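J.: What shape does this take:
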Amino acid sequence: MKISTEETQIIKSVLRHVENGTTDMQPEVMENPVSNYTDPENLQREVDVLFRKFPIILGHHEQLAEPGDFFTNDDTGIPILVTRTNAGEVKAFMNVCRHRGARLTDKPCGKSKTFSCPYHKWTYDLEGRLRGLPHAGGFGEIDKSELGLVELPAFERFGLIWVRPSVSDGPFDLAAWIAPMEEQFKGLSMETHTVYKQWSLPRKMNWRLALEGFQESYHFCGAHEHTACAAYLDNQSVFLDKYPHVRHAVPLPTVVALKDQPEAEWDHRRNFLTQNYVFPCNYVQVQTDHIYIHTIIPTGVDTCIFKCMMLIPEAPKSEKAEGYWAKNYDVIRTVFNEDFEIGENIQKGLSTGANTHFLFGRYEIGLHLGRKAIDDALAGTLTTASVCAANAVP
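T.: So this is what the prediction gives:
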């Protein structure tokens, strides 16, 4: 497969770093206040802005394979119902009846032609329209069209399901929002993948600590000394600023052999782990032959939920294939757990006063870029509208 100009430049950068004993660097270190991980008011602002005003990856198209398929999600604090309509569109609604506010369904997923409130049986179709209510005469001349489910912006792109958990900011263009990652994501063919495993892990740590574990590779040979360390070049990642997103390419030792091969024969994916930060809380983590979708959402100032979906090219068709993917699943769970145990230990020490600021090193570039995007969003200078305008096709 022909690689992109961007991937060719990534390989060249790594080969230069290997030859010169260097790595990507920021001009200065960055101080990050510890209060970013401990302040309840700061967390509330993050929830109100980051987890309401921006789209979040909530699923894979396989979960909505046919009309009537649905799944629910409560992680952001907004009860969300996502379904596929008879016309094949993905729709998302608040999972809240318009009569007295009862949840329409508590099922995590399923298939249904309609959704009926368990309290008084007000019934809605897959488009969210109110279709029926018992003893309608008791409500006079109500306008059913004004009592449909509250719809949330929902999108299907690159085989992933995206939802913005708020209607307050009006419509926006997801294609423009994610345009900086378009070339890479389009080439991954995630829409043809299948979900091998998905899991949720509640953790006792601020959501930013979990987020930051994917934004640098400086820690690999410390936290993962006996697991992931040997699998990658030590602290020689390449970072591409895709504001507000980030492409973080972590090279495997095999990349060194490419220096003796013609560029036309180079293969990027076989030689890199790519940790794509999709602002504000997702990662599309590209392994050499499969993909993980991570979502990190705060549940408190010192707690969060980490959700992961493992996508593989096709369902296992043999015991050998099943064993291969099961081994990959076990490895990633082990490595993640090493990160999370350290993150939880960090959280325990935040209230001691030992640190008022953390230092982000010059080569911890993903931390710099990630914090800048978050700060800009909280300050109101980064919005979906501003990014979409910057990426709009003339």
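
J.: CA atoms for contacts and neighbours, from now on please.
T.: Will do.

J.: Without its sequence neighbours, what residue ends up closest to the residue most central in space within the chain?
T.: Centroid check for the chain by Cα atoms, centre = their mean gives N282 as the closest residue, at 1.7 Å. Spatial nearest neighbour of N282, chain neighbours left out: T295 (4.6 Å); criterion: Cα to Cα, 6 or more residues apart in numbering.

J.: My impression was that the one you found belongs to a strand - is that right?
T.: Yes: the assignment for T295 is a strand, going by DSSP: H, G, I helix; E, B strand; the rest coil.

J.: List the residues that contact it.
T.: 57-58, 281-283, 306-308 (Cα atoms under 8 Å, 6 or more residues apart in numbering).

J.: and what of E212?
T.: Applying Cα under 8 Å, 6+ apart, the residues contacting E212 are 366-367.

J.: Relative to D48, how far out is it?
T.: Distance of E212 to D48, computed by Cα to Cα, to the nearest Å: 20 Å.

J.: just F214 next, same as before
T.: Applying Cα to Cα, the value for F214 to D48 is 24 Å.

J.: Which stretches in the protein count as helices?
T.: Listed in chain order, the helices of the chain (DSSP state H) span 5-20, 40-50, 174-177, 182-186, 207-212, 220-223, 319-349, 365-379, 384-391.

J.: And this one, please, so the two structures can be compared:
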Amino acid sequence: MATQPRSDVHDDPDAGWSLPAWTYSDPDFFQAEVDRVFRPSWQIVCHESDVPQVGDYHTLDYIGESVIVVRGEDRVVRAFTNVCRHRGARLVDGPSGCASRLTCPYHAWSYDLKGALTGLPLSQTYAGLDRAAHGLAPVQVEIWQSFIFVRLEDDGGPSVAEMMQPYAAEVEPYRFADMRAFGRVTLRPRDVNWKNVGDNYSDGLHIVVAHPGLTRLMGNGYTVEAMEHVDKMAAPIRDRLSNNPSERAYQAILPDVAHLPEDRKRLWTYFKLWPNFAFDIYPDQVDFMQWLPVSPTETLIREIAYAVPDDRREMKAARYLNWRINRQVNAEDTWLIKRVQDGMASKSFTVGPLSETEVALRNFCRKMRGLIPEARLHHAPAPGWSRRPRVQG
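T.: As a prediction, this is how the structure comes out:
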């Protein structure tokens, strides 16, 4: 089953076609994406439980920016660019930590947990300096279902809650607020454009071809639908046992999860949110996956799993088996997306036709063409086009 997004009913001569191959390696297009897609988009950082105490912080580095999310003395979670206002030095290193104040290691300028400049060595030598105007640069924060998101620029786009509103009732039973991380954040570099990672994630047609394990688990039950800002993929785990040991054991061991409705106790659901992150929701755990652009042909995949605490041996085994199954799926997808990236380098390929069932890919391409109209061109414009002033329609 596939559902067409309501916004796709408008006539569009390119509606049935993929984005052109040049957009997956072109430096100008990449810069346009940074400016028009990523700076105004929400990015997931961590869960509230990852910063439980005053001074706990997590960082996120992407598109040349570093953002620090920190819990203040008033228990409020705030975000700032991880940059000292004196000479631009990075304030903290590493993915996480705890600090009573943020002190620059270069000249010891210090900031409290609300971002205010509180420590200024040789303050008498900065004649007329307005300390209030030199606090840390704030970054917009949203907490949705206890997950913490940041946005560098507000272009009037929807909140995460608004994006996920069509599926709010489906997510509610999973008790996201009660979840805790198990394991660490995994970073996996890939030599592909970020869009190839996302395209593959939302592509339902390749499941039966390239993922035999998922097919053994789900049969032909995999469905794809697209809303304006979210794609949904889902399939129930079959009762018929797989002949693969890990898959068969998962099917047999997966215990009852009392807080889930009956129709979700053996359902795998995937939500991909615009533009580059997803929640993989299983009965036993929830993973987030984020594909961060590094260059036109490099991407960093960032992911971690969370779960409601459950000490049952069967649940611990199910979570381990889930990891084994999906490790194989990740290996298969890594091989696939590299083949696509390499194939797109051929001058023989420009755009590809999209089936009417490929609603998620159609939706993504439509949004990209709306933000970057040059994506309608089958061949790249002359270099430098992304730095020229945009013509307002």
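
J.: about what we covered before: hey, which of the helices of structure 1 is tucked in deepest?
T.: For the helices of structure 1, the largest average neighbour count (mean count of other Cα atoms under 10 Å) is found in helix 207-212, namely a mean of 22.

J.: Specify, as a residue range, where that one falls in structure 2.
T.: On structure 2, the counterpart of helix 207-212 of structure 1 by TM-score structural alignment is residues 194-199.

J.: List the members of the contacts of T295 of structure 1 that persist in structure 2.
T.: By both residues aligned by TM-score structural alignment, their matches' Cα atoms under 8 Å, the contacts of T295 of structure 1 still in contact after alignment to structure 2 are 57, 281-283, 306-308.

J.: State the pair within those that is farthest apart.
T.: Checked with Cα to Cα, the kept ones among the contacts of T295 of structure 1 reach their widest spread between I57 and F306, with 12.8 Å between them.

J.: Counterpart of the residue nearest to N282 of structure 1 over in structure 2?
T.: Under TM-score structural alignment, T295 of structure 1 pairs with Q290 in structure 2.

J.: Which position in structure 2 pairs with R129 of structure 1?
T.: Match for R129 of structure 1 (TM-score structural alignment): A116.

J.: and that match, what is it in contact with?
T.: Contacts for A116 of structure 2 (Cα under 8 Å, 6+ apart) come out as 131-132, 134-136.

J.: do V208 of structure 2 as well
T.: Per Cα under 8 Å, 6+ apart, neighbours of V208 of structure 2: 214-215, 220.

J.: Nearest to D239 of structure 2 among the contacts of A116 of structure 2?
T.: L136 (54.5 Å).

J.: quick one: the corresponding residue of structure 1 for I304 of structure 2 from W266 of structure 1, how far?
T.: Aligned counterpart of I304 of structure 2 in structure 1: M309 (TM-score structural alignment). The gap separating M309 of structure 1 from W266 of structure 1 is 29 Å, by Cα to Cα.

J.: The closest residue to A15 of structure 2 other than its chain neighbours and V351 of structure 2, how far apart?
T.: Closest residue in space to A15 of structure 2, ignoring its immediate chain neighbours: R362 at 6.4 Å, by Cα to Cα, 6+ apart. Distance, R362 of structure 2 to V351 of structure 2, using Cα to Cα: 13 Å.

J.: tell me, what's touching the two both at once?
T.: Joint contacts of R362 of structure 2 and V351 (Cα under 8 Å, 6+ apart) are 17-18.

J.: Burial check on the counterpart of Q275 of structure 1 in structure 2, number of neighbours?
T.: Matched by TM-score structural alignment, Q275 of structure 1 corresponds to Y270 in structure 2. Residues within reach of Y270 of structure 2, counting by other Cα atoms under 10 Å, total 23.

J.: Surely Y270 of structure 2 and K232 touch.
T.: Yes: taking Cα atoms under 8 Å as the definition, Y270 of structure 2 is a contact partner of K232 at 5.7 Å.

J.: returning to that earlier point: ok, the contacts of T295 of structure 1 vs N73 of structure 1, which is closest?
T.: The closest of the contacts of T295 of structure 1 to N73 of structure 1 turns out to be L58 (Cα to Cα; 7.7 Å).

J.: what residue of structure 2 takes the place of H357 of structure 1?
T.: So, by TM-score structural alignment, H357 of structure 1 is matched to V351.

J.: For its match, give its distance to G16 of structure 2.
T.: For V351 of structure 2, the distance to G16 of structure 2 (Cα to Cα) stands at 10 Å.

J.: Neighbour-wise, which one of the contacts of V208 of structure 2 leads?
T.: The most crowded member of those, judged by other Cα under 10 Å, is L214 (21 neighbours).

J.: From the contacts of A116 of structure 2, keep the buried residues only.
T.: Listed as buried from the contacts of A116 of structure 2 are 134-136; burial here means 16 or more other Cα atoms under 10 Å.

J.: how far away is the equivalent of N73 of structure 1 over in structure 2 from Y306 of structure 2?
T.: Using TM-score structural alignment, the equivalent of N73 of structure 1 in structure 2 is L60. When distance is defined by Cα to Cα, L60 of structure 2 is 18 Å away from Y306 of structure 2.

J.: for H206 of structure 2, same thing?
T.: 27 Å.

J.: now do V51 of structure 2
T.: Remark: distance between V51 of structure 2 and Y306 of structure 2 (Cα to Cα) = 14 Å.

J.: counterpart of the residue nearest to A15 of structure 2 in structure 1?
T.: Under the alignment (TM-score structural alignment), R362 of structure 2 pairs with H368 of structure 1.

J.: F358 is in contact with that match, correct?
T.: No: under the criterion of Cα under 8 Å, H368 of structure 1 is not in contact with F358, lying 11.8 Å apart.

J.: List the contacts of the aligned residue in structure 2 for E46 of structure 1.
T.: Using TM-score structural alignment as the criterion, E46 of structure 1 maps onto E33 of structure 2. Applying Cα under 8 Å, 6+ apart, we find E33 of structure 2 in contact with I372.

J.: Contacts only, for H61 of structure 1.
T.: By Cα under 8 Å, 6+ apart, H61 of structure 1 lies in contact with 156, 159-161, 191.
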